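got a structure for you, letters missing:
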């Protein structure tokens, strides 16, 4: 099972997002955990590697299971630990090998192309400080099949 971490950085009325070139979808900066890292260490490291920003005291916002299906068969499973943060230091990278970095207003997030599960995560984190737990099932083309969230609403 793959483990990944990411972070939603909130700065005034904006969130820093990464537009991935493969699908043109927006996502939270982050990536794969390294052996022996805590989830918080991974989130801070991955964020710094992609953005050159140093997160200050990120908090756990959610823990999620993702299942990818080919028909009725699970072909991939991973865990994602999503943090949120309101403070950082540094200057935003002018280039990111993972895609384009962009500050996006809260209001614009719903109109952006992204995985539907990410959209649900944003809805919760932008409205609540409670940790969200969830499970998302997708096809191999990343069409959302179903999901469960706890708490179910912000």
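Cool, the structure landed. The structure displayed is predicted, hence computed values, not measured ones.

switch to C-alpha atoms for all contacts and neighbour counts from now on
Fine.

hey, where'd the strands end up in the chain?
Using DSSP state E, the strands of the chain run over 2-11, 14-19, 26-27, 30-32, 54-55, 59-70, 73-85, 88-89, 100-105, 132-139, 144-150.

which other helices and strands contact the fifth one?
Strand 54-55 is packed against helix 39-51, strand 88-89, with contacts defined by 3 or more C-alpha pairs under 8 Å, 6 or more residues apart in numbering; DSSP states H and E.

Would you tell me which of the ones you listed gets closest to residue 124?
helix 39-51 (18.9 Å; C-alpha to C-alpha).

now that closest one and strand 14-19, what's the angle there?
Going by axes from the mean of the first three to the mean of the last three C-alpha atoms, to 10 degrees, helix 39-51 is angled at 70 degrees with respect to strand 14-19.

Just the residues contacting helix 39-51, thanks.
The contact list for helix 39-51 (C-alpha atoms under 8 Å, 6 or more residues apart in numbering) reads 5-7, 29-34, 53-55, 58, 60, 81, 83, 92-93, 96-98, 101.

count of neighbours near residue 95?
Per other C-alpha atoms under 10 Å, the neighbour tally for residue 95 reads 12.

want to compare, so here's the second one:
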């Protein structure tokens, strides 16, 4: 399913859904962040996705990281909560989703970065490499907040 990001776009379609979603900021022993290249829009992003029924939100973070990136993590904190109403995602099936995403901080447990149906490439990325990748501004904000190691979660 195709996905189009609208960010601060006055001509964006009006949202018709909100889904509880997560992203996960996890670093390796060298301080690099785990990123995936999404198959639905080609952008680089933190692993993540929507919460399933019967699942604690931290379980969503662990499951999505395993499914999209092949890496096992343990949730250790919250980077931030991202709810910008000027960021909507339009899907080819007619859904237009207003952003609602909790970005968790995770600790690497095991596994090797492995692509999936949702990720064409998965790798550990150094902070100095971020500007060379195509990353949506909303996702880059989460990554930057993760690297900052903020004492309090971002709420916005």
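Looks like it came in fine. Nothing here was measured: the structure is a model prediction, and the numbers come from that model.

still on that earlier bit, columns distance to residue 45 of structure 1 on top of the strands of structure 1, output as JSON lines?
Listed next are the strands of structure 1 as JSON lines, based on distance: least, C-alpha to C-alpha, whole Å:
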{"stretch": "strand 2-11", "distance to residue 45 of structure 1": "10"}
{"stretch": "strand 14-19", "distance to residue 45 of structure 1": "16"}
{"stretch": "strand 26-27", "distance to residue 45 of structure 1": "17"}
{"stretch": "strand 30-32", "distance to residue 45 of structure 1": "8"}
{"stretch": "strand 54-55", "distance to residue 45 of structure 1": "8"}
{"stretch": "strand 59-70", "distance to residue 45 of structure 1": "14"}
{"stretch": "strand 73-85", "distance to residue 45 of structure 1": "12"}
{"stretch": "strand 88-89", "distance to residue 45 of structure 1": "13"}
{"stretch": "strand 100-105", "distance to residue 45 of structure 1": "16"}
{"stretch": "strand 132-139", "distance to residue 45 of structure 1": "22"}
{"stretch": "strand 144-150", "distance to residue 45 of structure 1": "27"}
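
can those strands go into a markdown table with extra columns for mean neighbour count?
Listed next are the strands of structure 1 as a markdown table, based on neighbours: other C-alpha atoms under 10 Å:
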| stretch | mean neighbour count |
| --- | --- |
| strand 2-11 | 21 |
| strand 14-19 | 21 |
| strand 26-27 | 22 |
| strand 30-32 | 21 |
| strand 54-55 | 19 |
| strand 59-70 | 19 |
| strand 73-85 | 18 |
| strand 88-89 | 12 |
| strand 100-105 | 17 |
| strand 132-139 | 19 |
| strand 144-150 | 14 |
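
shouldn't residue 133 of structure 1 be in contact with residue 63?
Yes - the criterion here is C-alpha atoms under 8 Å, and residue 133 of structure 1 meets it with residue 63 at 5.0 Å.

so what's the aligned partner of residue 72 of structure 2 in structure 1 up against?
Residue pairing (TM-score structural alignment): residue 72 of structure 2 is matched to residue 54 of structure 1. Residues near residue 54 of structure 1 by C-alpha under 8 Å, 6+ apart: 44, 47-48, 88-90.
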